[in-house]
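Colleague: below: sequence and its predicted model.
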Amino acid sequence: MSDRKRRQLIQAILSAPLAAGAVLPGRAAAQGQSLPAWQPGLLDIHHIATGRGNATLMVLPDGTTLLMDAGATDDSLDVSFSPRPDGSRRPGQWIARYIQRRLKETGTQALDYLMVSHFHPDHTGDVGADAPPSRLGPYRLSGVTDVAEMVPIGTVVDRDFPGYDYPTVWTAPFATNYFSYVKSRVTKGQDVQRFRVGTDKQFVGKGHHRVPGKFGVRNLVANGEVWTGVGEGTVKMFPPLDTLDRKDYPNENLCSSGLRLDYGDFRYFSCGDLTSYTYDGEQPWRDVLTAAARASGPVDVATADHHGLFDGLSADTVRLLRPQAWMIQTWHISQPDLLQLERMFSERLYPGAREVYATSVMKENLVANRRMLSRLKSIDGHIVVRVAQDGTFNIFVTDNADESDRVKMVSGPHRSSRKSA
C-alpha cells in the first residue's frame, strides 16, 4: 500500500461518523458539550485514556470514589500511543487532575480507595532515571505515586500486601518504587490492605450522599484465588509453587485482582490483566479469567482484560459474561488482537447486539486490522459508563485531547439485561 493510500485509509477510519446523542439518566447531554456533572444516585465508571496504560475511576452512587490502577509507561512512540492530552505533564498527573474534577462534583476532596490490580508499570507507573522525587516520602513520582502526590487517598488495596513475595520477590524499579510508597503510608499510619477475595465488605460506600439504591463491590479474584459465587467462599487454582518449575510460576498478569460492581440490576466486571491462556491445554489451572467470569455470571459491561491481547478472553469467558458493551483499555501497537475482537463480536458465543470500545488505538493497528477495528464504537477518548438507579445506562466517549470533558458521542440508553429478562 502506498503512503498516500495509507494516509487516506487512516483519515477515513478516524473521521467515521459517531453515534447520535441520547438521553442521559437524570439529565440531557449532547455532543460537543461537556459531560454533565455526576449527581447523587448515579454510578459513573470512567475509563481514563492517557495513552499510557490503565486507569479506571468509579464514582459510586453515594459519591464514594474508587480508582483501579494508574498506569504510566515509558514506551517509545513507535510502539505506544502518544500521551493524552499531551506530554506537558506525566500520565499520573493527568489522571490526578481528572480525578480532581470528579471529586469536585461529589463535594469531596479525597479519593476513598485506590485498588492496584497488579504491579506492572502500565498499571502502577514506570520509574526511569528522570522520575522526580516525591515531597511526601522516599519514592519517585509516576502513575500511582503521581496521583497520591496530588490527591489524598483514604485506603490503598493491592494483591500482596504486606509481604510482596508471591510468587517471587519483585526487584524491578517500578515495583520497588510502589512498595516504597506503601511503606511510607504504613509509617504515617495511613490505611493499606491486602485484597480479600470473596468479600463484598472491603470497598464499601462512605455515605457522602444519602441514596436509596443498593450498590456493592464483590472481590472476585487475586493470586489465583477465585470466589465460588456462594457467600465468601473461595477456591485456589494455582498448584503449590514447590510442585512447579520456576519457569511455570504464575506470572504477574495471572495474579491480577479483579471485581464485580453491582448497582441494582446493573453489573460491571473488570479483572486487570487476568488471562485465560493455558499453553494450549497443558496447564489448565492458568485459565483464571474464565473462572472469575463463571463466579461473576453475566454482566452488562465488561473490560476485555489484558488490553484485548491474545491471551485474554477465552471463548468461555465471553459466553459467561455476555455483556452489552466491552471496554478495551489499549495503548500499545499490538492492542487489541483480532481473535479477541472476533470473540467479543461473535453472536455464536452469545446472541444479541453489543458494542466494543477502545481507549487508544494506534494508527498502525487500525491499518493492519481494519476489518475488525472499523467496527469499534470509539478508538480514542475517555469512556464513561453512567448508570441510573433503575439499571439503565448510557455510554459516553469524551475528548482526551484537552480537559474540557467534551462529549464526542453518546450511546444509549441501554437497559440492564437482568431488568429486561
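Modeller: The structure has been received and is ready for your questions.
Colleague: can we go C-alpha only for contacts and neighbour counts from here?
Modeller: Will do.
Colleague: residues contacting the residue nearest to Arg27 when sequence neighbours are not counted?
Modeller: Nearest in space to Arg27, with sequence neighbours left out and distances taken as Cα to Cα, 6 or more residues apart in numbering, is Pro36 at 7.4 Å. With Cα atoms under 8 Å, 6 or more residues apart in numbering as the criterion, the residues that contact Pro36 are Arg27, Ala28, Ala29.
Colleague: doesn't Pro36 fall inside a strand?
Modeller: No - applying DSSP: H, G, I helix; E, B strand; the rest coil, one finds Pro36 to be coil, outside a strand.
Colleague: picking that back up, out of the contacts of Pro36, which is nearest to Gln11?
Modeller: Nearest to Gln11 among these is Ala29, at 27.3 Å by Cα to Cα.
Colleague: give me the contacts around stretch 345-357.
Modeller: The contact list for stretch 345-357, computed with Cα under 8 Å, 6+ apart, reads 315, 318-319, 322-328, 343-344, 375-379, 383.
Colleague: one more to weigh against that first structure:
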Amino acid sequence: MNRYILLLVVAAFAATTVFSQTLEKWEEGYLDIHHINTGRGDCTFCILPDGTTLLIDAGEIKANTRVVAPKPDNLKRAGEWIADYIASFIPNGRKYIDYYLLTHHHSDHIGALFRVKEEKKRYYLTGVTDVYQHFPAHTIVDRGGDFFPPSFSDSCYSNYCRFIKSIDNKVEHQTFKVGTDKQFSLLYDRLSYPSFHIRNIYANGMLALENGEIDTLFSDRILYTKKEMPRENMYSCVVKLTYGLFDYYTGGDIPGYPRPGRPLWHDIESPVSDIVGKVEVAVLNHHGNEDGTNEHFLARLSPQNIIMSAWDALHPNHTVLARALSKEIYPESRNVISTNLHPAAKIVIGSLTDKMASTQGHIVVRVYPGGAKYSIYILNDSDSKHLIKKELGTFDCTK
C-alpha cells in the first residue's frame, strides 16, 4: 500500500472513530452546559454538579429564507427536538427539569410558531411550551410582568402568558431577582459543592453591584420619550455561573451599541461586563448581531471560548466576528464557536469565518470536578444520535 493510500485510510478511520463516539454520561461533580442547536432559536440545557437541571430559553421562530434549515429536520417541532436531545443526557432518565430561566419575551427565546395547540386548546405548543409537555419544570423564572412587559397584542407574549396561567397550580413561577445567588441553587447536594453558584447579575435595567447594592441603568424618568424607550432585548436576564475557577456568562440579547439617535444608557453590555469580569466561556449577546459585543465587553470578559447561538444570515455580523477574534482587544488566544453559519453570512464575512473553531453543531461545555479544567465538544446535529463531531480540547481555568 503506497503512502498516499495509507494516509487516506488513516484519515477515513479517524473520521469514523470520531463520529462513532458518544459523549460520556454526566457524573456527579461535572458541570455540563449543552447549547442545543435546532436552527430555530436559543436553548441551553445545564446539568449542575449535584444533578440539578436548568433550562435557559427554548425558542422557536418561523422559517424564512433568511434562516438556516431546521436541525436535524422539520419532522418535529423545535421544542420536540429539544426534548429529544434532553432525554439523551438528563441524569437517571428523569422526566422533569428543576428550573427554567427565560431571559426575555422574544420568539427565538420562548417560541412563536402557532400551528398546534395543547390538548385543552389553551395555548400553542411552541418552544418552551412544547418542551414542558415532555419535561415539566418545578420552577419557572422570567423577567416578570411588572416592568414594561410586551403588549398582550404580541402573540408570542400572550401565548406564553396563557401557558403560565394554565400551569399556575403545578409550577412555582418566579420573577428573576437581581443580585441573588440563591434563586438557582443546588437542590440535591449543595454542601458538597460550595464553590458553585449562579449569580443573577442584571435584568429590567437593574444591575447588581459588587457591594451588594442594586443600581439602575435606565433613565429615572417615569415616562420615556419614543427614542428613550428601552427595547425588550434590554430587559434580558443575565447570569454568571461559577464553579471553582471556572466562570461562564450568558445574557440573552442585551445590546452594547445604542441604535442611532438613542441615549448612551442603551448600552447595557459595558456596565454589565464591569460586574461580570473575567470568564472562561461567554455566550455572545444577541447571537452576534450588530448591536452587541462591544470592545469593552470583550476586554472585561476576555473569554477563552466564545459561543454563538446563531441561525440567521445576520449571525454573526462581520465586525462583531472581527472584534471577537481581535487580539488588539485582549491578547489571549480564544476559540469562536457557532451552532450554525448561514451560507449568506459566509459569503459576506468571507475568509474570516475560517478562523472560527467550529460553525455547525451542538456545543457542549463540560467542567470537571472542582472547576479547574473543562473541555468543549461539538456534537453532530444532523440526527438524534448526538455523536461527537469534534473536540476542541481541554482548557485550564485561570484567574
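Modeller: Looks like it came in fine. Quantities reported herein were computed from a predicted structural model and do not represent experimental measurements.
Colleague: looking at the contacts of Pro36 of the first structure, which are in helices?
Modeller: Among the contacts of Pro36 of the first structure, no residue falls in helices (DSSP state H).
Colleague: just the buried ones among these, please.
Modeller: Neighbour counting by 16 or more other Cα atoms under 10 Å classes Ala29 among the contacts of Pro36 of the first structure as buried.
Colleague: hmm, which of the contacts of Pro36 of the first structure are common to the second structure?
Modeller: Among the contacts of Pro36 of the first structure, none have aligned partners that also touch in the second structure, counting by both residues aligned by TM-score structural alignment, their matches' Cα atoms under 8 Å.
Colleague: tell me which of the contacts of Pro36 of the first structure is nearest to Val59 of the first structure?
Modeller: Distance ranking of these against Val59 of the first structure, using Cα to Cα, places Arg27 first at 17.0 Å.
Colleague: show me where the second structure has its helices.
Modeller: Using DSSP H, helices in the second structure cover 3-19, 78-89, 107-110, 128-134, 155-166, 269-276, 295-301, 318-325, 343-349.
Colleague: deepest of those helices, which one?
Modeller: A comparison of the helices of the second structure by mean neighbour count, using mean count of other Cα atoms under 10 Å, puts helix 107-110 on top with a mean of 25.
Colleague: which residues of the first structure does it align to?
Modeller: On the basis of TM-score structural alignment, helix 107-110 of the second structure is assigned to residues 121-124 in the first structure.
Colleague: what sits up against the matching stretch?
Modeller: 52-55, 69-73, 116-118, 142-144, 174-175, 178.
Colleague: mean distance of that stretch to its aligned residues in the second structure, please.
Modeller: Its matched residues in the second structure lie on average 0.5 Å from stretch 121-124 of the first structure after superposition (mean Cα distance after the TM-score superposition for the first structure).
Colleague: return the distance of that stretch from the chain's centre.
Modeller: 11 Å (Cα atoms, centre = their mean, to the nearest Å).
Colleague: same check on stretch 158-177 of the second structure?
Modeller: 21 Å.
Colleague: cool, and stretch 308-318 of the first structure?
Modeller: Centroid displacement of stretch 308-318 of the first structure relative to its chain, using Cα atoms, centre = their mean, is 16 Å.
Colleague: so which bit of the second structure is that stretch matched to?
Modeller: Stretch 308-318 of the first structure corresponds to residues 288-298 in the second structure, going by TM-score structural alignment.
Colleague: any residues touching that stretch, and which ones?
Modeller: By Cα under 8 Å, 6+ apart, the surrounding residues in contact with stretch 288-298 of the second structure are 254-259, 269-270, 273-274, 284-286, 308, 310, 314-317, 319-321, 323-324, 329-330.
Colleague: rerun at 7 Å
Modeller: 255-257, 269-270, 273, 284-286, 308, 314-317, 320, 323, 329 (Cα atoms under 7 Å, 6 or more residues apart in numbering).
Colleague: quick check: end-to-end length of it?
Modeller: In stretch 288-298 of the second structure, first residue to last residue: 12 Å (Cα to Cα, to the nearest Å).
Colleague: cool, and stretch 120-130 of the second structure?
Modeller: Stretch 120-130 of the second structure has an end-to-end distance of 14 Å (criterion: Cα to Cα).
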